[in-house]
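J.: sequence and computational prediction follow.
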Amino acid sequence: MLKTRNPVQLIPVLFLGVILLGTVLLMLPFARAGAGAAPLMTALFTSTSAVAVTGLIVVDTPTYWSQAGQWIIMALFQIGGFGIMTAATFLGLAVGRGVRLSDKMATQVERSRLDLGHGHEVLKLVLIITIAVEALVTLILTCRLRFFYDMEWADAAWHGLFHAISAFNNAGFSSFSDSVMGFQSDWLMLAPIMLAVIVTALGFPVMQELRAAPLQFRKWTLHTKITVTWTAVLLAAGFIAILWAEWANADTLGPMALGDKALNALLHSVMPRTAGFNSLDVSSFRDSTLAVNYVLMFIGGGSAGTAGGIKITTFVVLLAVVWSEIRGHRDASMFGRRFGTGIERQALSVAVLAASLIGAGAMGLLAFTDMDMKDALFEAISAFSTVGLSTGVTGDLPAPAQAIIIALMFIGRVGTITVATALALGAARKPYRFPEENPIVG
């Protein structure tokens, strides 16, 4: 029986357990399309990427894995996207022991402290949203593939379901070898995928509040105001930056009509912040576009959802702190509310730990490969932020480099704060404080 006062302590263990189970299943001969079983490293990398809803791959999903193997992968990123906190809640409610969530318990989920109330209410909300969005997107994509691309119903339904679940869970896996590059001019294929990604990247607490008080900005909590507002800001900024940078690039947006340029620039503004679908060849991006992706991937999406990165609220809190210091204000604030010192320290810790891990990961990749710095940095940020975009180097990584990416995906999914919590079980606060003395800064 699991005994713990803090459900967050179970997150790394549960994630690791699902990853190992997925690895074993993918190593079985029936999971591979070709002869023999998949090697351990290939299975482990794919399982980690799926559970961490990242989307980085070392082998081509539709050709390397059998239909059964692809079903296993889809199940893994559905579980990963569903959320380890929800899984822990479900287990506690199902067996009536072990993990329990009390009424109005302040629960830490993926670096965010949220008041989500009863565990069964969380489970119900997640189930309703998951089923509704995935079913709707599956229906749209299936009909589009059947009637516009003349696919058989079975094939259309399979591809529609796979992409709907992958998009909703921000997984970035595709049942097509070229991701969604075959639909560069198709709004009815790309728009539902983008909308599913954006909705779930807001985070479940925001979705719950938007459902209860839609279009009532003044009634929203500070968390929801920040998440919704800055999601719009980042999407618009990313769209403009990518459209401008790639406008005349003959290998990306250059040959396209105006409408197609806008569609693909928008998709590549959505995906770096959370999911790994691509309609353009990322390896052909200009350096300025890669730099934009670095920033968008590092920030990520909303808290307590399937998005990765340091999260929007972390970025905004740090931005507010810097702005308040520049203006000489005592408190950092936004929308008429000031941030507490504890939240500011947490945001700083998350950002510094994330940057340190990404830097270490990039240096490790450089040590074991001959890739350029820009590719190593892109790969490290994409892995840690569980984005899944790549400049095309993932499949050529040697085993030590693959291990680095696996570690980054796992830590990035679990979250730097929850990892620290799990490693510091039972840590006691010091019963004293040192005298204050301030060094020179800057």
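T.: It's in.

J.: from here on, contacts and neighbour counts on C-alpha atoms
T.: Will do.

J.: can you give me the strands in the stretch 1-150 of the chain?
T.: Under the criterion DSSP state E, counting those that start in this stretch, strands of the stretch 1-150 of the chain are mapped to 106-109, 112-115.

J.: could those go into a markdown table alongside distance to Ala347?
T.: Listed next are the strands of the stretch 1-150 of the chain as a markdown table, based on distance: least, CA to CA, whole Å:
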| stretch | distance to Ala347 |
| --- | --- |
| strand 106-109 | 14 |
| strand 112-115 | 10 |
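
J.: looking at the ones you listed, which is nearest to Val295?
T.: With respect to Val295, and counting by CA to CA, the nearest of the strands of the stretch 1-150 of the chain is strand 112-115 at 20.5 Å.

J.: ok, residues contacting that closest one?
T.: Contact with strand 112-115 is made by 104-108, 205, 303-304, as judged by CA atoms under 8 Å, 6 or more residues apart in numbering.

J.: the structure to be compared is supplied as follows:
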Amino acid sequence: MKTLLHPTRAVALAFLFAIVTGTVLLLLPLSHATAGEVPWLTAFFTAVSAVCVTGLVVVDTGTYWSTFGQTVIMVLFQIGGFGMMTAATLLGLMVNRSLRLRTKLITQVETHALGLGDVSSVARLVLVTTFASECLIATLLTLRLHVSHGLPWGEAAWSGLFHAVSAFNNAGFSIYPDSLMRYAGDALILLPVMVAIIVGGIGFPVLHDLRTKWHDPRHWSLHTKLTLSATAILLVGGAATLLAMEWSNPKTLGPMSIPGKLLAAAFASVSARTAGFNAIDIGALTHESWALHYFLMFVGGGSAGTAGGVKVGTVAILLMLVVAEIRGLSDSEGFGRRVSHSAQRQAITVLVLGSAMVVVGTLFILRGSDIPTDQVIFEVISAFGTVGLSTGITADLPESGQLMLTLLMYVGRVGTITLAASLALGERRMPYRYPEEHPIVG
């Protein structure tokens, strides 16, 4: 009898296959900007970072890799953000005009479509939204870079396209060594990038809900309402907190004008939630701002989008559970809806395992290096949350530390998704129940 691969395993293996393929392509001499071989770890780390839409790098993307190598990297984070099985689904739709049940199940794992009937429409929405957004942002950036910053049309077009695709996929890769710091005061560069990050990171199920019910917010799903409200709170709260902490810092916001400070703080708040671009020097932030980034990076963006982290929906469900417990309610409620107990269990499991990965990764890297603990924590959370922000220590880590970061990036991009999906798909009713007791808590 033919053994069928579980959908969650199929997704994980698809990402692994893309990483291996990307590594092989980056090892080619054609990918290197200068003569000489590319170290295997450099190619592997870059491929993992690209496929997992993280953005952490051990070499400068713009000078180390050739145009071919940069194109490979861009294709990898496009595929990584777009989704392995979503791409396969669209290919199947174009060829057969229909989907097998198993293909729908595998795609449902990655897109978090609410029902088998939604898979095709969500997959098409992913395609249209992705390319429409990327083309629009790329056009705006190209025009701005050519007209206002004097870049030749060819260079402006390549930079605009690369950064548009990177932004929408929350990849954080930049062909500039200072990321976007050179454009820190240019709203017409940073604002389009911010829009691309938010649209890509909010999650395709939310976009699907907004597209079909945009005129009637009362009928939006609880997931959509939680994601949008939590995203707004984190973006505004993150920017306000960063302004308070960095307002007078001479190495970050201090020298900027008031509009410049507001723009840079807003961009940092948006980017910290898995995008990985920076318009101010991350290494020069205060320790309090690093701690803020720990939280924003760990939470991440919306489910089933291009963002990473444990997801805002997960944190929102846990906060609702805490509020219900404090108020003595038996159910967690929000927006006139009750959260299922299975969703609560899944949220707790994702948070606990995500926290465990961060702790294990931090301890492992600290054991093999003498880098300050706060910088290691920043790097680990950035890798697990597939953010890509760094205090500048990535290239200085020993090989074992860099390999740990690749594992964290892979788990962050694939693990929490497959975990939540496997919990949902594997849920079953037991034919018996044990006697109940109440252990002491707190």
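T.: Cool, got the structure. As the structure is a computational prediction, the values presented were derived from the model and not from experiment.

J.: mean neighbour count, the strands of the stretch 1-150 of the first structure: which tops it?
T.: With neighbours taken as mean count of other CA atoms under 10 Å, these reach their highest mean count in strand 106-109, at a mean of 18.

J.: mean deviation of that one from the second structure?
T.: Here the mean offset of strand 106-109 of the first structure against the second structure after fitting is 6.3 Å, by mean CA distance after the TM-score superposition for the first structure.

J.: name the helices or strands packed onto that strand?
T.: Taking 3 or more CA pairs under 8 Å, 6 or more residues apart in numbering; DSSP states H and E as contact, the helices and strands that strand 106-109 of the first structure lies on are strand 112-115.

J.: go again with 10 Å.
T.: Under the contact definition 3 or more CA pairs under 10 Å, 6 or more residues apart in numbering; DSSP states H and E, strand 106-109 of the first structure sits against helix 84-95, strand 112-115, helix 416-423.

J.: so which of these is nearest Gln216 of the first structure?
T.: Distance to Gln216 of the first structure, taken as CA to CA, is lowest for strand 112-115 among these, at 19.9 Å.

J.: quick one: the closest one to the second structure mean distance?
T.: Taken over the aligned residues, the distance from strand 112-115 of the first structure to the second structure averages 4.3 Å (mean CA distance after the TM-score superposition for the first structure).

J.: count of residues packed around the counterpart of Leu407 of the second structure in the first structure?
T.: Aligned by TM-score structural alignment, Leu407 of the second structure pairs with Ala407 of the first structure. Other residues near Ala407 of the first structure come to 18 when the count uses other CA atoms under 10 Å.

J.: next one: Ala407 of the first structure from Ala427 of the first structure, what distance?
T.: Ala407 of the first structure sits 25 Å away from Ala427 of the first structure when distances are taken as CA to CA, to the nearest Å.

J.: next: Leu353 of the first structure.
T.: Separation of Leu353 of the first structure from Ala427 of the first structure (CA to CA): 19 Å.

J.: list the contacts for the most centrally placed residue in the second structure?
T.: Closest to where the C-alpha atoms of the second structure average out (CA atoms, centre = their mean) is Ala307, at 2.5 Å. Neighbour list for Ala307 of the second structure: 52-54, 81, 168-171, 197-203, 273-275, 299-301, 385-387, 412-413 [criterion: CA atoms under 10 Å, 6 or more residues apart in numbering].

J.: again, but for Gly83 of the second structure
T.: Gly83 of the second structure sits next to 11, 14-15, 51, 77, 89, 107, 110-111, 123, 126, 304-306 when contact means CA under 10 Å, 6+ apart.

J.: measure the residue lying closest to Gly203 of the second structure once chain neighbours are set aside to Leu116 of the second structure for me?
T.: Spatial nearest neighbour of Gly203 of the second structure, excluding adjacent residues (CA to CA, 6 or more residues apart in numbering): Gly305 at 3.7 Å. Look at Gly305 of the second structure and Leu116 of the second structure: by CA to CA, they are 18 Å apart.

J.: comparing the helix or strand harbouring His163 of the second structure with the first structure, how large is the average distance?
T.: Per DSSP states H and E, His163 of the second structure falls inside helix 153-168. Aligned to the first structure and superposed, helix 153-168 of the second structure gives a mean residue distance of 0.3 Å (mean CA distance after the TM-score superposition for the first structure).
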